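[1] Fold the following.
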Amino acid sequence: MQPDHAVPPTERLRFARRTSVEQVEEGTLLAPKFDRDGLIPVVTTDADTGEVLMVATMDAEALLRTVDTREAHYWSRSRQARWRKGASSGLVQDVVEIRIDDDQDAVWLRVRVRGSGASCHVGYRSCFYRSVKPGGALPGGPVELRFEETEKVVDPKELYGDAPTPTRL
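    Purely as a prediction, here's the structure:
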């Protein structure tokens, strides 16, 4: 049984069929390869700075909505739902450019974020607000992280109220 976010028959017409390696790698038509769950990974960066803001997934409909509206749409694996980035927070990602990789199984979005510029539901500018400390691990313990962003750009409580976090353990 296909997941509900697999490519619907009417949307298949918007994507080219994958007919040859040459067509996929050198062709001029979008022929994305979704995984067995009907998803494709997406890297989203700031169009001006190149900073990585987030990594997410899209189903076919999210990719087509992104192409059509020039606003980023994603598939949330934790919520099992499609969403337009910024629908509840106002932190809409306006798409400047959409790129596809060589074998068309990954998407790169270059965006500008409306409002405060935050892209992370935790309130930071980027979802990649921490790094692994050089030397990494505590003696006999876990690997340590350090904050690269020390100030939140927005207060998540102001944006989302009492809505639960999408993070799942």
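
[2] Please make it C-alpha for all contacts and neighbour counts, starting now.
    Fine.

[3] Find me whatever residue is spatially closest to the most centrally placed residue in the chain, sequence neighbours aside.
    Of all residues in the chain, the one closest to the mean position by Cα atoms, centre = their mean is residue 56, 3.1 Å from it. In space, not counting the residues next to it along the chain, residue 56 is nearest to residue 42; the distance is 5.1 Å by Cα to Cα, 6 or more residues apart in numbering.

[4] repeat for residue 50
    residue 110 (7.9 Å).

[5] how about the helices in this structure?
    The residue ranges that make up the helices of the chain, judged by DSSP state H, are 9-12, 21-26, 60-69, 156-160.

[6] got the residue ranges for the strands in this protein?
    Here the chain has its strands, by DSSP state E, at 40-46, 52-58, 73-76, 81-84, 93-100, 107-113, 130-137, 143-147.

[7] okay, those strands in JSON lines with distance to residue 13 next?
    Listed next are those as JSON lines, based on distance: least, Cα to Cα, whole Å:
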{"stretch": "strand 40-46", "distance to residue 13": "18"}
{"stretch": "strand 52-58", "distance to residue 13": "18"}
{"stretch": "strand 73-76", "distance to residue 13": "20"}
{"stretch": "strand 81-84", "distance to residue 13": "21"}
{"stretch": "strand 93-100", "distance to residue 13": "18"}
{"stretch": "strand 107-113", "distance to residue 13": "19"}
{"stretch": "strand 130-137", "distance to residue 13": "41"}
{"stretch": "strand 143-147", "distance to residue 13": "45"}
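
[8] For the comparison step, fold the sequence that follows:
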Amino acid sequence: MSNPLNQVEAPLTDAVRFAPRNSVEQVEESQELAPRFDRDGLIACVTTDATSGEVLMLGYMNREALEKTILTGEAHYWSRSRQVLWHKGTTSGLVQRVVEMRIDDDQDAIWLRVSLGAGIHSAPASCHVGYRSCFYRTVALKTGKLDFAEKEKTFDPTQVYGDAPNPTVL
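    Here you go, the predicted structure:
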């Protein structure tokens, strides 16, 4: 079972070991991977298209998702709505292959640069709503009005996901 909390788990292999966080200098300047998971055991992950630089999504990883992403070279996340480990593309075919992974200065956020495979019924995309990017709307400054930056969906979510529950939480 997945462990969303900061509890110590055995790594998947000896290849992935997270260092303990011992000092600011170690966290900011060393070559030791010492991620800081939040109180729910999660770390934020911004995912962008490796070719265009377009922001595709913001997701979260628990320890297991981060380990699996490192070991497999494909994006894994922790679904906060479903409370499960999620290998991006298992259902949709919209697999995110990691081209580069970075961690920020205080090691509490991940940045993935990915290449997108075409989904089961579509061109490359990332959003469960059917758009290429999860950031498919703009927010007007001063008014807060939303507008669609992506005018058309890349795929029909009902064809890809059928009657699976929508992960959006109200």
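
[9] before we move on, the earlier item: the residue nearest to residue 50 of structure 1: what's it in contact with?
    Applying Cα atoms under 8 Å, 6 or more residues apart in numbering, we find residue 110 of structure 1 in contact with 44, 45, 46, 47, 50, 95, 96, 97, 98.

[10] same check, this time on residue 116 of structure 1
    91, 153, 154.

[11] got it, and residue 104 of structure 1?
    By Cα under 8 Å, 6+ apart, the contact set of residue 104 of structure 1 is 24, 25, 30, 31, 32, 33.

[12] cutoff 7 Å now
    When contacts are counted by Cα atoms under 7 Å, 6 or more residues apart in numbering, residue 104 of structure 1 touches 24, 31, 32, 33.

[13] Tell me the counterpart of the first one in structure 2.
    So that's residue 24 of structure 1. Taking TM-score structural alignment, residue 24 of structure 1 has residue 27 as its aligned residue in structure 2.

[14] Quick check: its match touching residue 34?
    Yes: with contacts defined as Cα atoms under 7 Å, residue 27 of structure 2 counts as touching residue 34 at a distance of 6.5 Å.

[15] Please give me every residue in contact with the counterpart of the residue nearest to residue 56 of structure 1 in structure 2.
    For residue 42 of structure 1, the aligned residue in structure 2 is residue 45 (criterion: TM-score structural alignment). For residue 45 of structure 2, the contacting residues are 58, 59, 60, 61, 109, 110, 111, by Cα under 7 Å, 6+ apart.

[16] same thing with residue 84 of structure 2?
    Shown in contact with residue 84 of structure 2 (Cα under 7 Å, 6+ apart): 2, 78.

[17] what does residue 30 of structure 1 give?
    Residues in contact with residue 30 of structure 1, defined by Cα under 7 Å, 6+ apart, are 15, 16.

[18] picking up where we left off before, which position in structure 2 aligns with the residue nearest to the centre of structure 1?
    Checking TM-score structural alignment: residue 56 of structure 1 goes with residue 59.

[19] and if you look at residue 102 of structure 1?
    Pairing criterion TM-score structural alignment: the partner of residue 102 of structure 1 within structure 2 is identified as residue 105.

[20] what's the burial count for the closest residue to that match other than its chain neighbours?
    Take residue 105 of structure 2 and drop its neighbours on the chain: the residue closest to it by Cα to Cα, 6+ apart is residue 28, 5.4 Å away. Here the neighbour count serves as a burial measure; for residue 28 of structure 2 (other Cα atoms under 10 Å) it reads 14.
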